[in-house]
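> when you get a sec, could you give me coordinates for this:
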Amino acid sequence: MRKPRTRRHEIAVAIGTVLVIAGLVASSGFVAQSADARQGSVAATAVLAESKGLQSDQLDFYVQRGETFTRDNASAALSEAHVVIAASQSKVDATTLSSVVSSLASYAILPIERVESLTAEAKAETASVAAATAEVDRVAAEAAAAAAAAAAAAAAAEAAAQAAAQAAAEAARMQSLVGGNSIDGARATARSMAASQYGWAEDQFSCLDRLWQKESGWNYAALNSSSGATGIPQALPGSKMASAGNDWATNATTQISWGLGYIKASSYGTPCAAWAHSQSVGWY
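Okay, here's the model as predicted:
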């Protein structure tokens, strides 16, 4: 006489049956098995179920669970594929992936074997397109970085060139100033300015030459220690020459400009008249 089945025994039988069926629906739902192997496994499971006293509706439940998992897996694969397709626009060819996605879109009504096949294909194509897109993005980022570096280098080179040009200009200005501050340079400047600005011919410059030779010897740094008169024209005080330029103390041209203007605006009117007055009284 057989012993009646206990509740613990029924639970153990059910768990064993579930383990058998779970082997069929693992991962993507029968992905690793062929259709013939699957049918054979289902038949074997049915025999085992009958020997253990399980009902067919219980088997149907587990099969449905496997199909549900497979279709859910297809839905997730579709979502990921759509994201990758969007990211690949204008970068890589996603035609094959789009075609697979289009076919898999009907996963809810397709045969389960077809869903499994399309899902696996979609995942493989998604990974391929994603990798190609990432490579395109990497190359583009490197190109952008190189362009930015080149632009920065060009800007730095331009700034350096401008600085060099400014330095050269300043050096030229200083060289010109040194030349203009020399006695010969000052004389040449005065002759030119007297003719171009006031129309004074060579006879007037001759008087100017003798006048300022007496006053300062054409030395822009000349200083009368007793009176404080300064510069080539011996302005008193020297700061008067600021009206011709802030560099009056160091620039012979500024001093000459002020001195010529002073002679023209004074009662002398011309260098020869100023020279005559200087010869008469000792100053002008």
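> CA only for contacts and neighbour counts going forward, please
Noted.
> quick one: stretch 86-102 to chain centroid distance?
Offset of stretch 86-102 from its chain centre (CA atoms, centre = their mean, to the nearest Å): 31 Å.
> could you do stretch 14-21 as well?
Computed by CA atoms, centre = their mean, the chain-centroid distance of stretch 14-21 equals 62 Å.
> what lies in contact with that stretch?
Defining contact as CA atoms under 8 Å, 6 or more residues apart in numbering, one finds that stretch 14-21 is touched by Val42, Thr45, Leu48, Ala49, Leu54, Tyr62, Val63.
> let's see 10 Å
Contact with stretch 14-21 is made by 8-13, 22, 24, 41-42, 44-46, 48-49, 52-54, 58-59, 62-63, 66, as judged by CA atoms under 10 Å, 6 or more residues apart in numbering.
> the structure of the following sequence is requested for comparison with the preceding one:
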Amino acid sequence: MLSQPTSALPAAPAAPEPAATPKRRRATALTAGAVLGTTMGLVALTGFTAASMPLASGASAAVAGPVQVAGTALAALTDTSEPALFEKIGDDADAALRATDAAVARAKQVEADAVASGLDLGEGPTTVDTTDLRKAAHRVETFVGLPPMLPSLTSTVIEHLEDVVTETNALKARHDAAVQRKAEADAAAAAAAEAQRQAEAAAAALAAANTVEGAQAFARDVAASQYGWGGDQFSCLVNLWNRESGWNYQAYNAGSGATGIPQALPGSKMASAGADWQTSARTQIVWGLDYIARAYGSPCGAWGHSNAFNWY
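Prediction:
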């Protein structure tokens, strides 16, 4: 006889929806028991305690903060598993990693600047060793999902950060000093070159002024600007000093000792117009025009006296 058909089996209850897992930047938070067990195991294996984790001396606020908080956080894990505490530990680890990236980038830039300058930096290395820092940062990244391990690892990062920052600052200081020395040397060289240029220009101007043409041009300007003497007076002056010296600033009368373009007697009288009276036609002319103005009133007056007595 055929068996009666059995009633349909009840449908299996639907599996309960899994509770929504909070999204985090890091791995899922550990339970309080797991945290406590991991923490105690870490302490037993490493001997690490909050008190044993040093705060890097001289570290900047950006890198010192994570270490300080991490140290107190690890001790607190034996009493609490408050999610906010884990979040803080992770935040501090993230801050240390960001500081690492910045420190490594700055070290590379300072190295590149030093090499590109081609300057002598003196004694000391021209590179910054970031190997230990990058290794320590990699360990933090590896254990980012295990909050109890992060404080110690973050502390190591901070210690190496301080070393890298110190080395980078030292290299930059040496590079800056070399740049300053170069700037000072360039400035000194530029000043010396300018002084040389001015000296050469002055020598060229003096040489031009000491020619007959240069001496007469200067005498015409001074006669007009300082004494108001025009072309007629200047003609008398040209005739007078053509006779006396030929407008030669080196003229010397061995018989009388008269010297220079105006034939001053003695020549040292012209020192009242300038210490360079022996080498400068301009100084001799300044003295000679002053002498003519005082003694004869004008070049034509001096020229008339010279014609009458053969001297002036």
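> quick one on the thing from earlier: narrow the contacts of stretch 14-21 of structure 1 to those that are buried.
Neighbour-count burial (16 or more other CA atoms under 10 Å) is assigned, among the contacts of stretch 14-21 of structure 1, to 13, 22, 24, 41-42, 45-46, 48-49, 52, 54, 59, 62-63, 66.
> which two from those end up farthest apart in space?
Largest separation among these by CA to CA: Lys52 and Gly66, giving 21.5 Å.
> how about the strands in structure 2?
Applying DSSP state E to structure 2 gives no strands.
> report the longest helix in it, please.
Looking across structure 2 with DSSP state H, the single longest helix is helix 150-209.
> that helix vs structure 1, average offset?
Mean deviation of helix 150-209 of structure 2 relative to structure 1 after superposition (mean CA distance after the TM-score superposition for structure 1): 1.6 Å.
> skipping adjacent residues, who's closest to Trp303 of structure 2 in space?
Distances taken as CA to CA, 6 or more residues apart in numbering put Leu240 closest to Trp303 of structure 2, at 5.5 Å, once the chain neighbours are dropped.
> OK, contacts around that neighbour?
For Leu240 of structure 2, the contact set (CA under 10 Å, 6+ apart) comprises 234, 246-247, 261-262, 299-300, 302-307, 311-312.
> which ones among those residues lie within helices?
Among those, the members found in helices (DSSP H) are Phe234, Pro299, Cys300, Ala302, Trp303, Gly304, His305, Ser306, Asn307.
> got a PyMOL select line for the buried ones in those?
A single PyMOL command selects the buried members of these (16+ other CA under 10 Å):
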select buried, resi 234+299+300+302+303+304
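> I'd like the ones in helices among the contacts of Leu240 of structure 2 as TSV, with distance to Asp221 of structure 2 appended.
Output for these, formatted as TSV (distance: CA to CA, whole Å):
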residue	distance to Asp221 of structure 2
Phe234	10
Pro299	14
Cys300	17
Ala302	19
Trp303	19
Gly304	22
His305	24
Ser306	23
Asn307	25
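> and of the ones in helices among the contacts of Leu240 of structure 2, the nearest to Asp113 of structure 2?
Phe234 (67.4 Å).
> aligned partner of the closest one in structure 1?
Using TM-score structural alignment, the partner of Phe234 of structure 2 in structure 1 is Phe205.
> and that match, what does it touch?
By CA under 10 Å, 6+ apart, the contact set of Phe205 of structure 1 is Arg187, Ala190, Arg191, Ser192, Met193, Ala194, Ala195, Leu211, Thr270, Pro271, Cys272.
> report the buried members of these.
Arg187, Ala190, Arg191, Ser192, Met193, Ala194, Leu211, Thr270, Pro271, Cys272.
> next one: the equivalent of the second one over in structure 2 from Ala112 of structure 2, what distance?
Same thing as Ala190 of structure 1. In the superposition onto structure 2, Ala190 of structure 1 corresponds to Ala219 when matched by TM-score structural alignment. Computed as CA to CA, to the nearest Å, the Ala219 of structure 2 to Ala112 of structure 2 distance reads 63 Å.
> next one: Val104 of structure 2
Distance of Val104 of structure 2 to Ala112 of structure 2, given as CA to CA: 12 Å.
> the two: who's more crowded?
A count of neighbours by other CA atoms under 10 Å puts Val104 above the other of Val104 of structure 2 and Ala112, at 21 against 13.
> and stretch 249-268 of structure 2, how far apart are its ends?
13 Å.
> mind listing what the match of Ala190 of structure 1 touches?
By CA under 10 Å, 6+ apart, the neighbours of Ala219 of structure 2 are Glu213, Ser225, Phe234, Leu237, Val238, Ala281, Arg282, Gln284, Ile285, Val286, Gly288, Leu289.
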